[in-house]
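Visitor: here's a sequence, model it:
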Amino acid sequence: MDYSIGSDKLLEITYSPKLMSIVSIFPAEKPKTSYIERRNGSVSVNVAPAFDRWAYGKIPRLVLLYSCSLIMQHSQLVDFETRTIVFDESFRSFCRNSGLPYYGSLAGEVDDMLDRMLNTFVQIRGWFKNEDETIKAVANYRIFDYGEFHFNEHDKSKKTYIRFSKLLWRVLTEKCIPLNKTMASNLRSSRALDIYQWLSYRTYGLKGRVVVPWQNLRVQFEGDEIPMYRFKEQFLRALRTIQNSWTDLHVEILSEGVAMNPCKSSIRQLEACGKDAPAMESDGKTVTKDDGGFNPF
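Guide: Okay, here's the model as predicted:
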């Protein structure tokens, strides 16, 4: 992959970790359960908070997208040896760069969500074929190893910084997906942001029509916590907001699921402005139906 990109594109391109493009790591709303499970093919992800302090909504998603973007662009704010990112900027600038809408009480909300992310535990399970043997691999990690949060417009002496766990650092640095920054920021709902990341990943380099069953989509984005009719309503509402911005997106809503067709990437606007869009790997496979039997990693 070639992700070489100038620093002037910080406000034009954001990057999504591949895992976030496959399953929803964070719930859209605060769950009533002690943990959530999301599945995609042979990979399942369990997420649980400490002290019932869930990280949810759009803020945790944009924090990880922004962190991934700083890493991919080799920003001076990133210490690669210690896996640390320092948000060396005013809170207003942080909002502008991360895609958050700035308002007075937001700093406290961001501090709170960062603290909740610090206390979030993630487990990934995957089943892989090795010759004649099926192997189950399990990885457990916290999102952050350490963090200090000092978003204060009046006191610039202390910096907000986070140190990622080793496993999550791998998630943030391997096979990231380029997204249209403006589009990602303008999507108001966290569900729409999750679906946009997934569509960007699945449609890149797509050679043929792919049908994804509704049941696969529900366990990928919402788990089994809500009935199917409600999930479809939420999914279609979010999809319409994506289509309003991504006009070249070619999807069909079927009784059995959602059909995706080859289309132009949502970052084509950068090419129209004479700027190079980052490349992304594609397996180039033509698929007729997504039955959940593949390993997305």
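Visitor: C-alpha only now, for contacts and for neighbours.
Guide: OK.
Visitor: show me the contacts for Y66.
Guide: T14, Y15, N97, S98 (C-alpha atoms under 8 Å, 6 or more residues apart in numbering).
Visitor: let's see that with 6 Å instead.
Guide: Going by C-alpha atoms under 6 Å, 6 or more residues apart in numbering, Y66 touches S98.
Visitor: sequence B follows; please return its structure for comparison with A:
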Amino acid sequence: MATHPAPKAIDALINQALAIEDEQAQEAGALGFMARAMVQATLPHRAVDGTYFERKNGAFTLSLLASPKIGLPYGSVPRLLLAWVTTEAVKTKSRELELGDSMSAFMAELGLKPTGGANGSITRLKNQTRRLFSATVAASYEDGEQIADMGYRLADKSVLWWHSKDPEQAGLWKSTVTLSEHFFNEVIDRPVPIDMRAIKALKQSPMALDIYTWLTYRASYLKRPTVIPWASLALQFGSDYTRLRDFKQAFLAELKKVTLVYGQVQVEATELGLMVKPSLTHISKREAP
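Guide: Below is the predicted model of the structure:
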């Protein structure tokens, strides 16, 4: 059953939305980016049995393959990591990225607070960072007339000198990730502009993060109202739901959170699917590169 945001959570989202409207993302130092492939199809929302996962968006299919010893990335943390590495790659034009002087400093960049324990944010970050950067991605496009396939690792190398018991402590060496050449080129080739304040506001929900990045991407090129069928949205955002009505209920609950933060977007739930209308992007044209 879908959950609804608690009153305090709604108040927080509204306050964050007002702050976003008051100041442009670039002026606030919050202009970020996301790789298009990761917007068109998304990562798992929750833990997946096995080492293979795929999502579809029309003729586009994104699949992930993981080492059995490490597992597939899932949840909000890999999405926060992807937004951060994409933004840093666009800004620095470098494949090798430094992840901060300490684990605590890097977590602050992602909008996370260090908490210990088996289920704490420190454990989740270390676990999901390894899962994400060791995963192999395959993307394919097939429309009946043409077929295109490509595959790549997200990172050639990741070295994490983080102190789990003392996240404030700086390591003797820098923690770094070196993006694979293919993923780096994908990242810097027309990335999707996003507002990092919105990403941090929605960080508790992987589906809300996916809906936000997808809607601001669609708004950048949509020319007329378009209805996306619920079945198509389920393949793109929630292939782990067995019943379509359960997916629809969950999607609409998360959509409410997104529209609180992204007030300019114009959407309407219909019996057939979600109608997306031409809207202002969350990043103005003058801010986008």
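Visitor: would you mind measuring from the equivalent of R92 of structure 1 over in structure 2 to G75 of structure 2?
Guide: Using TM-score structural alignment, the partner of R92 of structure 1 in structure 2 is S104. Separation of S104 of structure 2 from G75 of structure 2 (C-alpha to C-alpha, to the nearest Å): 20 Å.
Visitor: please say which of these two ends up with more neighbours.
Guide: With neighbours defined as other C-alpha atoms under 10 Å, S104 of structure 2 and G75 compare such that S104 has more, 23 against 20.
Visitor: in the helix or strand hosting that one, which residues are buried?
Guide: Secondary structure assigned from DSSP states H and E places S104 of structure 2 in helix 103-110. Buried residues in helix 103-110 of structure 2, counted by 16 or more other C-alpha atoms under 10 Å: M103, S104, A105, F106, M107, E109, L110.
Visitor: what's stretch 243-263 of structure 2 aligned against in structure 1?
Guide: By TM-score structural alignment, stretch 243-263 of structure 2 lines up with residues 227-247 in structure 1.
Visitor: now swap in stretch 127-136 of structure 2 and tell me
Guide: Aligned by TM-score structural alignment, stretch 127-136 of structure 2 falls on residues 112-121 of structure 1.
Visitor: now do stretch 86-105 of structure 2: distance from first to last residue.
Guide: 18 Å.
Visitor: whoops, I mixed them up, stretch 39-58 of structure 1
Guide: End-to-end for stretch 39-58 of structure 1, by C-alpha to C-alpha: 20 Å.
Visitor: what lies in contact with it?
Guide: Contacts of stretch 39-58 of structure 1 (C-alpha under 6 Å, 6+ apart): 26-29, 35-38, 113, 116-117, 119-127, 190, 219-220, 292-295.
Visitor: go again with 7 Å.
Guide: Stretch 39-58 of structure 1 is contacted by residues 22-23, 26-30, 34-38, 113, 116-117, 119-127, 189-190, 219-220, 292-296 when judged by C-alpha atoms under 7 Å, 6 or more residues apart in numbering.
Visitor: report the buried members of those.
Guide: Listed as buried from these are 22-23, 26-28, 36-38, 113, 116-117, 119-122, 124, 126-127, 189-190, 219-220, 292; burial here means 16+ other C-alpha under 10 Å.
Visitor: which of the residues you listed fall in helices?
Guide: I22, M113, R116, M117, S190, V219, Q220 (DSSP state H).
Visitor: make a markdown table from these and add distance to T160 of structure 1 to it.
Guide: Compiled in a markdown table, those are given as follows (distance: C-alpha to C-alpha, whole Å):
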| residue | distance to T160 of structure 1 |
| --- | --- |
| I22 | 29 |
| M113 | 13 |
| R116 | 15 |
| M117 | 14 |
| S190 | 24 |
| V219 | 35 |
| Q220 | 32 |
